[in-house]
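In: Give me a model of this one.
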Amino acid sequence: MEGATQQLLQHSNFKHLLSLCDERGVFEHCEFDQPRREHGYCVDDVARAAIVLEREQSADPGITQAIDVLAGFMELAQQPDGRIRNRCDVDGAWQGEASTDDHWGRALWCWGSMVRLDPRSERVREAYDQFAKSVALRSTHMRSMVFAGLGAVEFLQAFPANTHARALLDDALRSIPANLVSAQAWPEERLTYANAAIAELLIAGGDFFGQREPVRRGLSMLTWLLALQTRDGHLSLIPATGWVVGDALPAFDQQPIEVAALADACASAYSVTGDGSWLDAIRLGAEWFDGANDLSVRMYDPSTGAGFDGLTSTGPNLNCGAESTLAYLSVMQQAHRERALK
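Out: Got it, this is the predicted structure:
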């Protein structure tokens, strides 16, 4: 991808992301800003990268070439029965069993985004076929279903009558259990990771079906989650180890993926309600990366667009892996949209 890399360097915020890419995919981990090639690639990050690049809606040939490389990785990950393998080493050997875990859901989210956003009919057809191959499967894990449901929402923007995507979205909404207690507007006893995606699915999925109750519930959950993670006017995230009622906050390590999930959910909330307060919440996400956080430290490298891997009790974890970099870029995309809307 050397040619693609050179073309994308003009987009300075993609510089680090492209340094993680080769002709096969996106390297998962870094030591500081250097890819750890020995750790290989995973569908989770390749799918996230494809979504971020598709959201750019750029005609830059470097971006389209990068998307094509990522799409090729996703095609190789998919098995004939629709299950997905997650990990691949630097030599192209796939590791582990295919499944319907989180990476299956993220794969569907990726293909749904390609179907909705890619301007090239050939790429849309290929993504459509890959989505169709996996759409009939289901997962026993709620977050896997949530990610898949968000993919169905994307797909249905282009093909709203597709019965298989509608069935997946319906099942994804049903996979979210009732809230546990009235004092905690949340369906889990313990908050873990990408929490706001659960609320986002209720908001976006309920809106697609014209169902008021899921939308109301999702907005209530997102309001509660945002209040829980806001302190002194800035985001103060729950730690990577999770959180239950009674745990002290602030706590560490804080993960950029939580900011990205919040920003995406708030963007969906604004799209559905038109309430400008959700745009203010997106701004809090961008400001978290720029130092409006519990330690008042910047969480990205402005010269390369690299996101730091976490906010620890002593400062940023300066490793710049794919997940954190993509979280930063995703939040910036939502923040740019927020500024345009205001």
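
In: When you work out contacts or count neighbours from here on, use the C-alpha atoms and nothing else.
Out: Noted.

In: next helix or strand past the helix or strand containing W224?
Out: Using DSSP states H and E, W224 sits in helix 212-228. Moving toward the C-terminus from helix 212-228, the next helix or strand (DSSP H and E) is strand 230-231.

In: by contact count, what packs against the helix or strand following that following strand?
Out: Where DSSP H and E defines the elements, the next helix or strand beyond strand 230-231 is strand 234-235. Contact partners of strand 234-235 among helices and strands, from 3 or more CA pairs under 8 Å, 6 or more residues apart in numbering; DSSP states H and E: helix 277-289.

In: just to revisit the earlier point, so what does the helix holding W224 touch, helix or strand wise?
Out: Going by 3+ CA pairs under 8 Å, 6+ apart, helix 212-228 lies up against helix 196-209, helix 256-273.

In: ok, how many other residues are close to W243?
Out: 18 (other CA atoms under 10 Å).

In: Another sequence for comparison is provided below:
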Amino acid sequence: MTMTTERAVVETMIQPAGESTVSVAFLATYVPRQCGIATFTEDLYGAVLGATGSNGHAVIAINGPGSQRFEYPKEVAFEIHRDRPDDYRRAADFLNFSDVDIVCVQHEFGIFGGDGGMHLMQLLRNLRKPTVVTLHTVLPEPEAHYRRGLMAVANWSNVLVTMTQHSRQLLIENYGIDPSRIEVIPHGAPPMPQAARKDLKKRFDLTDRHVILTFGLLGPGKGIETAIEAIAAASAKQPNITYLIVGATHPEVKRRFGEDYRLKLQRMVSELGIRDNVAFYNQYVNKAELVELLRMCDIYLVPYPNLGQSVSGTLSYALAQGCAVISTPFLHAREVLDGGRGVLVDPNNPARMSDAIVEVVRDPERIEQLRQRALQFGASTTWPEIGKRYAGLFSRIHTVFSETIGIEQAARPIVTTETGVQPVFAHMRRLTDDTGILQHAIFRMPNRFHGYCVDDNARALQVALMNQDRLDDQAMGHLTSRYLSFLHYAQREDGWFHNFMSYKREWLDDIGSEDCQGRTVWALGSAVTAMHDPLDRLLAKQLFDRAVPVLHKITSPRARAYAILGLGAYLQTCPENAEVRRLLAEHAAALAALYAQTHTDGWLWFEPVLTYANAKLPEAMLMAGSLLENGEYRSIGESALLFLTDIVLEHDHFSLIGNQGWLTPGGTKAPFDQQPIDAAALVSAYRTASLVLQDEQYIKLARKALDWFLGANDLRMRLYDFGNGGCADGLTAAGVSLNQGAESTLCCLRAISLMTDPTNPQVL
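Out: Presented below is the predicted three-dimensional model:
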């Protein structure tokens, strides 16, 4: 099997850097798109750039709904349309093949497509880089689809960043997230400019005015109506108040309703008779303009009615600029204004808000005290400081991932069968042409140089049979017929099967290996039991019957095991066939004799070496013990399976026997290359054990073995491709193979099918 590893390919694609730095890709909306997350990401990108001194960072930009495109700056390396799932998968491919070390996702509800933002999972599931996700909103009691979306993102991330301690506690208490995976890094803000407040007021022609400011993209639900009513009451007592409402109308609001909301507010100002006290600054202001406006104002007013709001970027900006803040007590405000750094007033209460405004503007000492406390707090949240904290986090994650790969914390938390995994057949279909399924792939592309083999077409037939009812019956029926047709063409007149066929449809061998004979009989026995089409089922029976005499001549332990499984499957439909039953007993007795001859107190096995697909041997004995009602065979099967389990199960995951040196008594197993065929054999054996022995522990072990494909392995790297259903060809010392060949893909799909559809009979 050709092993092309991710790491090896990437190293050939890039030039070595002059020094070792961590390269980060930021995934989010981005300027010039008018969006708070876009502005945040631009600031964070610049801050990390300044902290690391590296130019190797990039941005993956999320475009909004519709067809609007943006003229992005040069750091944007890839664009994703919010509502196109394929764009997310392509972005994952782009990142996997790039020299990016870490991906930093800015998560906010609404910026990713799909129900609850689930399109993002198309990227995260296929990404092979460590991931940091900054959560801009953490809802205490979200709707079901939002909770599902956030939990999925959390499960596929290495570290979650919140901007407040309260959000961190919500993740721990309401979502059950491990506290060790959560970092708190505040929202950043620009450093304070040098210009004096009085000079800025003079420039804006606001000398001798008490300036109150609210900033943000304008739209309903931000409490502006309450603020205007409060200004009306306050200006009656303090006429030299000017309230600046700064910000363009939110693009989504404008797209749907035009300027109706702004006009409504302006009419309200006129009706209250405070046109001299309220000014609308109707444009998207840049950071420099915003900083000057904040520096100029006397009070920054935050009238949000939604007390559950996790974070306010504008509040962070205001504190960093030394503003005296009056705010409703939403979550972020309660946390950062604690200790006298601001004034909290009830939401939707213009009278109380008005009183607070008047009290503060009439007390210069109070204003100065609030400003100094805000400045003291804000100094630690300026973008240069926040950039250093993110850069430090990225560096720590990269170090762990690079230097201690194989330790639990080295890569993203694994996704397990408990979180839901389903078989996807796109890659299996891609590898299949009008002849059969091709053996190998170069990356995901069918590699026609290696042609076909009976082994893989037998495996493909079983996978198709297992999923006849899961997918469109006609489409899967075409596949089962194609694979069965290949086996028909592969069988010689004497019952033996060829194995290898060139792409030119020429047989490359006279007779296939014994394992090939046994594996093909297993597939045919499954077809006799499960094939929907009666004529196809009859053909499968004819091929099976013709192969029975061959089975008397095989002696390979694995071939015997495959034969037992195939004979057992056949007996599900034809239990009266005495010859098949005798043949099954013959092979079971032969394996039992091998076990008796080889096993010792410390080596409970059939051979003096453990090689590949080992679990097939105890599985066959368990099956034989059940069908023949032979307790000795069941006992041998269980003892051998537990012996194998002790060798390959390490703590919380399976560490399979590598093919770069098999395991002998007293020896050390080779750590690599680990192959999917071994993990799949374990899944199947444990499921058989659970049925034969009626012991629930084996179902738990089967799930754990399946989790090997999903990242619960020595490298903490996923082999199963959720996007196309392909499976990497192996786990090597250099990483995960990038090739998705037929054997690996089919073994993985069979294992998933067994564990996700309880109606699948074990004989398949």
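
In: quick one: TM-score?
Out: Here the TM-score for the pair of chains, by TM-score structural alignment, normalised by the length of structure 1, is 0.93; 330 aligned residues with a CA RMSD of 1.7 Å.

In: if I look at the residue nearest in space to the middle of structure 1, how far off is Q157 of structure 1?
Out: Nearest to the mean C-alpha position of structure 1, counting by CA atoms, centre = their mean, stands R48 at 5.6 Å. Here R48 of structure 1 is placed at a distance of 19 Å from Q157 of structure 1 (CA to CA, to the nearest Å).

In: and what of T64 of structure 1?
Out: Taken as CA to CA, the span from T64 of structure 1 to Q157 of structure 1 is 21 Å.

In: do the same with A286 of structure 1
Out: For A286 of structure 1, the distance to Q157 of structure 1 equals 27 Å [CA to CA].

In: The two: which has the busier surroundings?
Out: A286 (24 against 15).

In: Trace the more buried one over to structure 2, please.
Out: Matched by TM-score structural alignment, A286 of structure 1 corresponds to L706 in structure 2.

In: one step back: the residue nearest to the centre of structure 1: what's it in contact with?
Out: Contacts for R48 of structure 1 (CA atoms under 8 Å, 6 or more residues apart in numbering) come out as R106, C110, E323, L326.

In: burial measure for the second one, as a count.
Out: Here the neighbour count serves as a burial measure; for C110 of structure 1 (other CA under 10 Å) it reads 33.

In: Run through the residues that contact it.
Out: A47, R48, A50, I51, G151.

In: how about the residues you listed, which pair is most distant?
Out: The most widely separated members of these are A50 and G151, with 12.6 Å between them, by CA to CA.

In: tell me the helices in the stretch 451-600 of structure 2, going along the chain?
Out: 454-466, 473-490, 514-530, 534-551, 557-573, 578-598 (DSSP state H, counting those that start in this stretch).

In: Can I get those in TSV including distance to E403 of structure 2?
Out: As requested, the helices of the stretch 451-600 of structure 2 are exported to TSV (distance: least, CA to CA, whole Å):
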stretch	distance to E403 of structure 2
helix 454-466	37
helix 473-490	45
helix 514-530	40
helix 534-551	50
helix 557-573	38
helix 578-598	41
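
In: how many neighbours does the counterpart of L173 of structure 1 in structure 2 have?
Out: Here L173 of structure 1 is matched to A588 in structure 2, going by TM-score structural alignment. If you count neighbours by other CA under 10 Å, A588 of structure 2 ends up with 26.

In: that older thread, who wins for proximity to T645 of structure 2 among the helices of the stretch 451-600 of structure 2?
Out: Nearest to T645 of structure 2, of the helices of the stretch 451-600 of structure 2 and by CA to CA, is helix 578-598 at 16.8 Å.

In: ok, back up a step: for the helix holding W224 of structure 1, grab the matching residue range in structure 2.
Out: Helix 212-228 of structure 1 maps onto residues 631-647 of structure 2, going by TM-score structural alignment.

In: how about the counterpart of N195 of structure 1 in structure 2, what does it touch?
Out: Using TM-score structural alignment as the criterion, N195 of structure 1 maps onto N614 of structure 2. By CA under 8 Å, 6+ apart, N614 of structure 2 lies in contact with L644, D678, A681.

In: how about the second one, what's its partner in structure 1?
Out: Per TM-score structural alignment, the equivalent position to D678 of structure 2 in structure 1 is E258.

In: That match contacts A197, correct?
Out: No - assessed by CA atoms under 8 Å, E258 of structure 1 is found out of contact with A197, at 9.2 Å.

In: picking that back up, just checking, the match of L173 of structure 1 touches S626?
Out: No - judged on CA under 8 Å, A588 of structure 2 makes no contact with S626 at a distance of 11.4 Å.

In: Are we agreed that H166 of structure 2 is in a helix?
Out: Yes - according to DSSP: H, G, I helix; E, B strand; the rest coil, the state of H166 of structure 2 is that of a helix.

In: do you know how far it is from P671 of structure 2?
Out: With CA to CA as the criterion, H166 of structure 2 and P671 of structure 2 are 44 Å apart.

In: ok, now Y503 of structure 2?
Out: 34 Å.

In: Please say which of the two ends up with more neighbours.
Out: Taking other CA under 10 Å, Y503 of structure 2 and P671 do not tie; P671 has more neighbours (18 against 15).

In: so what's the aligned residue in structure 2 for R83 of structure 1 up against?
Out: In structure 2, R83 of structure 1 lines up with W496, judged by TM-score structural alignment. Applying CA under 8 Å, 6+ apart to W496 of structure 2 gives the contacts I511, G512, Q517, A547, V550.

In: Spit out the contact partners of the second one.
Out: Residues near G512 of structure 2 by CA under 8 Å, 6+ apart: W496, F497, H498, N499, F500.

In: Recalculate using a threshold of 10 Å.
Out: C453, V454, D455, A490, W496, F497, H498, N499, F500 (CA atoms under 10 Å, 6 or more residues apart in numbering).

In: Those residues, buried ones only, as a PyMOL selection?
Out: Only the buried entries of the contacts of G512 of structure 2 go into this PyMOL selection, using 16 or more other CA atoms under 10 Å:
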select buried, resi 453+454+455+490+496+497+498+499+500
